[in-house]
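Enquirer: any chance you can model this:
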Amino acid sequence: MALAAGPEVLRFRVPAGRGTALLVWGLEAGPGVEHSVFSAFSEFGLVYSVRIHRNAGVAGPGYYALVKFYSARDASRAQRVCNRQSLFQKSPLKVCICTRQKVFQQQVLALRSYKCKELANYYLGFNGWSSRVVTLQNISGFDLENEELGGLPQRQCLKYLCMVEVTLPHHGICSKGLGVAEAYVENSQDPLEFVTKTGNVQKLAAEKALSGAFQKILLIVLENGKVAVAYESAQEESIDSLSDEELRRLIQVNDLSLEQLNLEDEEESLSDFSFDDEHL
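Expert: Take a look at the predicted model:
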């Protein structure tokens, strides 16, 4: 599938655009096959994921892989070079481009924080960005159900709100994101376990805030490989222009939806895609 010339815009979201995924047929069973596929296709660009599946019964023994890139340009180049090549096994592989992903098209899935870091490091360099925690607030309460019954609460809700700032010094961009995480703990729980769970909730809130900050940053990859950066915020009143002290005074606890931050771990299968079979 030929791609139109010009810059390619990448967002810090789970890649779901046209032409970013490849179907690799003809994999031979063996230890480390997923690692072999990942290593071979990583030569062409940053790979988001590799999923290995066993062939359906009617297709005979063997495996196939779904390889998802962040960049459709990288995926197209990998398909052209790797199709009908043996690569890491004796028999040649068949590689085609998935032209349309049939599911998850209505939802925009944010990348998790470690994937955001991976994408930023690849295109901006390890010194091309930095992050810091602006504020981390305990917004915990007690279990409302027990309170309404008039008894003593049996468990406590640990809930933390975090704000993280991401800075791209070479591009003059500063973006802030909010994250909320919560967990319930029994009041009779061991104090050490309570401290551990508190730390885990704080860490998760910070990770969600970092992901939120990256959502407003666009990577524009030019044909020559150079990368430009743009800022895009959908918020009516951006928090990015406020000082740290103004942000701390402004933050109020609202019913923030967490579903949008927890939708990344989908399972992919062959039935989720359609394919460009021109080269098969």
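Enquirer: CA atoms for contacts and neighbours, from now on please.
Expert: Will do.
Enquirer: need the strands for the stretch 101-250 of the chain, in chain order.
Expert: For the stretch 101-250 of the chain, strands defined by DSSP state E, counting those that start in this stretch occupy the ranges 130-138, 141-142, 155-168, 173-186, 217-221, 227-231.
Enquirer: before we go on, could you also do this sequence so I can check it against the first one:
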Amino acid sequence: MAIQETTSGAILLSAEKNKSAVRLVGELSKDEDNQQTIKLSVNNKYDKCIQWAEGEIVRPDYNITTTPIYDALQSSTSSRLEAVVLDQNQEIFINEYEKPYVYKMFIIGDNSGTVSLIVYDHLIDLLKINDTFIFTQIKWKKIHDKIILTTTPNSIISHTRNVVNPNLHNMEESMSFNQMDVQQISTCFEEITNSQKQMTCVSCEQNLIPIKGKEHLLKCHNCSKFAWCKLNDFNETFVLQIDNEKRSFTAVKDVLETFFQQQNANLSLTFDNLLKYYMFNGPWKITLSHFHNLILHIQKI
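Expert: You can find the predicted model right below:
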């Protein structure tokens, strides 16, 4: 039975002719070159493992536009690159907001130049030196006063047999990029802000006020109803002075609140108390991540 004699085959051939989209129902697998293949089982001429579908056509790699590295470094939106992997560094493990993850720095290149690329988690194992890959949903990031590229939660990396001849005119600059992420510094807080929204009463929508000495309880002064508030439910931004430049950081969950409570057992954990303590008792020894603008640990000098 020829493919064009089946219902699915007729749909597929018609879709190719009319440049329209179809939906495939089958088993997806990968070969040793990381190429994805879908296996369709046509049991009889009336099988519909291929169905009509509304949507845009997903074209092969060679028909989809890719962005040169040079343009991606200046783009306000995510980019799709085709580049060869030129170099790699050690994996770094970090715990952010109680979620562990790993990342690794690579250098990739195309005909516009080279650049450092941060790759996260499961995408790391897909890359291989001297091979060419398609990188989708890639964004730029400023680190150590340099613009580099990074994967995102929506990034996809796929191997391609296409040959890319990289332009190495800025390879020395890419290799000399300061890859130091985690660093311990001694500094003072320049500014601390809290973007936590004011809690309101569910009955009359008036602002709730903390009860003095019992800040975990909130009370509406309009209707006198009570509400409960998590003491450490803050959303602070910390401004630090680093190398004569002011930079903003967030902090690993509860790291500053926990240290505050250890040092001030008799004080309530409120944002005002937190602000006064860290602003007026410096300098502090702070461990931070440059790549993620994140405070990892703090201690008193």
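Enquirer: superposed, what's their TM-score?
Expert: Comparison of the two superposed chains (TM-score structural alignment, normalised by the length of the first structure) gives a TM-score of 0.28, and 126 aligned residues with a CA RMSD of 6.0 Å.
Enquirer: quick revisit: can you say which of the strands of the stretch 101-250 of the first structure is nearest to S211 of the first structure?
Expert: When the strands of the stretch 101-250 of the first structure are compared by CA to CA, strand 173-186 sits nearest S211 of the first structure, at 7.2 Å.
Enquirer: burial count for K30 of the second structure?
Expert: Burial of K30 of the second structure, expressed as a neighbour count using other CA atoms under 10 Å, amounts to 10.
Enquirer: wait, V195 of the first structure
Expert: A count of neighbours around V195 of the first structure, defined by other CA under 10 Å, yields 10.
Enquirer: also the one 10 residues further on?
Expert: Residue crowding around A205 of the first structure was assessed by other CA under 10 Å; the count is 25.
Enquirer: so what's it up against?
Expert: Shown here is A205 of the first structure, whose contacts under the criterion CA atoms under 8 Å, 6 or more residues apart in numbering are 160-162, 179-181.
Enquirer: can you redo the residues you listed as CSV with neighbour count and distance to R11 of the first structure?
Expert: CSV is the format used below for these (neighbours: other CA atoms under 10 Å; distance: CA to CA, whole Å):
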residue, neighbour count, distance to R11 of the first structure
Y160, 22, 27
L161, 25, 24
C162, 24, 22
G179, 25, 19
V180, 26, 22
A181, 21, 24
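Enquirer: which residue is the nearest non-sequential neighbour of M105 of the second structure?
Expert: Counting by CA to CA, 6 or more residues apart in numbering, I118 is the residue found nearest to M105 of the second structure once chain neighbours are left out, at 4.7 Å.
Enquirer: which neighbouring elements make contact with the host helix or strand of the one you found?
Expert: Following DSSP states H and E, the helix or strand that holds I118 of the second structure is strand 113-120. Using 3 or more CA pairs under 8 Å, 6 or more residues apart in numbering; DSSP states H and E as the contact criterion, the neighbours of strand 113-120 of the second structure among helices and strands are helix 69-72, strand 99-110, strand 146-160, helix 171-175.
Enquirer: any idea of the angle it forms with strand 99-110?
Expert: When axes from the mean of the first three to the mean of the last three CA atoms, to 10 degrees is applied, the directions of strand 113-120 of the second structure and strand 99-110 differ by 160 degrees.
Enquirer: could you identify the helix or strand that succeeds strand 113-120 of the second structure?
Expert: Along the chain past strand 113-120 of the second structure, the next helix or strand (assigned with DSSP H and E) turns out to be strand 132-143.
Enquirer: give me the buried positions along that following strand.
Expert: Of the residues in strand 132-143 of the second structure, those with enough neighbours to count as buried (16 or more other CA atoms under 10 Å) are 132-141, 143.
Enquirer: tell me which of the residues you listed is nearest to H159 of the second structure?
Expert: Of all these, the one with the least separation from H159 of the second structure (CA to CA) is F133, at 4.5 Å.
Enquirer: which residues does that closest one contact?
Expert: The contact partners of F133 of the second structure, by CA under 8 Å, 6+ apart, come to 82-85, 127, 157-160.
Enquirer: Q241 of the second structure too?
Expert: With contact taken as CA under 8 Å, 6+ apart, Q241 of the second structure is in contact with 187-190, 247.
Enquirer: which members of those are positioned in strands?
Expert: 187, 189-190, 247 (DSSP state E).
Enquirer: which stretch of helix or strand covers Y277 of the second structure?
Expert: Applying DSSP H and E as the criterion places Y277 of the second structure in helix 271-280.
Enquirer: before we move on, the earlier item: compare the ones in strands among the contacts of Q241 of the second structure and tell me which is most surrounded.
Expert: Neighbour tally across these (other CA under 10 Å): the maximum, 18 neighbours, falls on F189.
Enquirer: need the contact list for the closest residue to that residue other than its chain neighbours.
Expert: In this structure, F189 of the second structure finds its nearest non-sequential neighbour in L240, 5.2 Å apart by CA to CA, 6+ apart. Residues in contact with L240 of the second structure, defined by CA under 8 Å, 6+ apart, are 187-191, 246-249.
Enquirer: for L240 of the second structure, helix, strand, or coil?
Expert: Using DSSP: H, G, I helix; E, B strand; the rest coil as the criterion, the local structure at L240 of the second structure reads strand.
Enquirer: okay, the contacts of F133 of the second structure in a markdown table with distance to E172 of the second structure and neighbour count next?
Expert: Written out in a markdown table, the entries for the contacts of F133 of the second structure read as follows (distance: CA to CA, whole Å; neighbours: other CA atoms under 10 Å):
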| residue | distance to E172 of the second structure | neighbour count |
| --- | --- | --- |
| E82 | 21 | 26 |
| A83 | 17 | 30 |
| V84 | 16 | 27 |
| V85 | 15 | 21 |
| L127 | 21 | 18 |
| I157 | 25 | 21 |
| S158 | 27 | 18 |
| H159 | 26 | 19 |
| T160 | 26 | 18 |
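Enquirer: turn the residues you listed into CSV, including distance to K104 of the second structure.
Expert: What follows is these, written out as CSV (distance: CA to CA, whole Å):
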residue, distance to K104 of the second structure
E82, 19
A83, 17
V84, 16
V85, 13
L127, 11
I157, 14
S158, 17
H159, 18
T160, 21
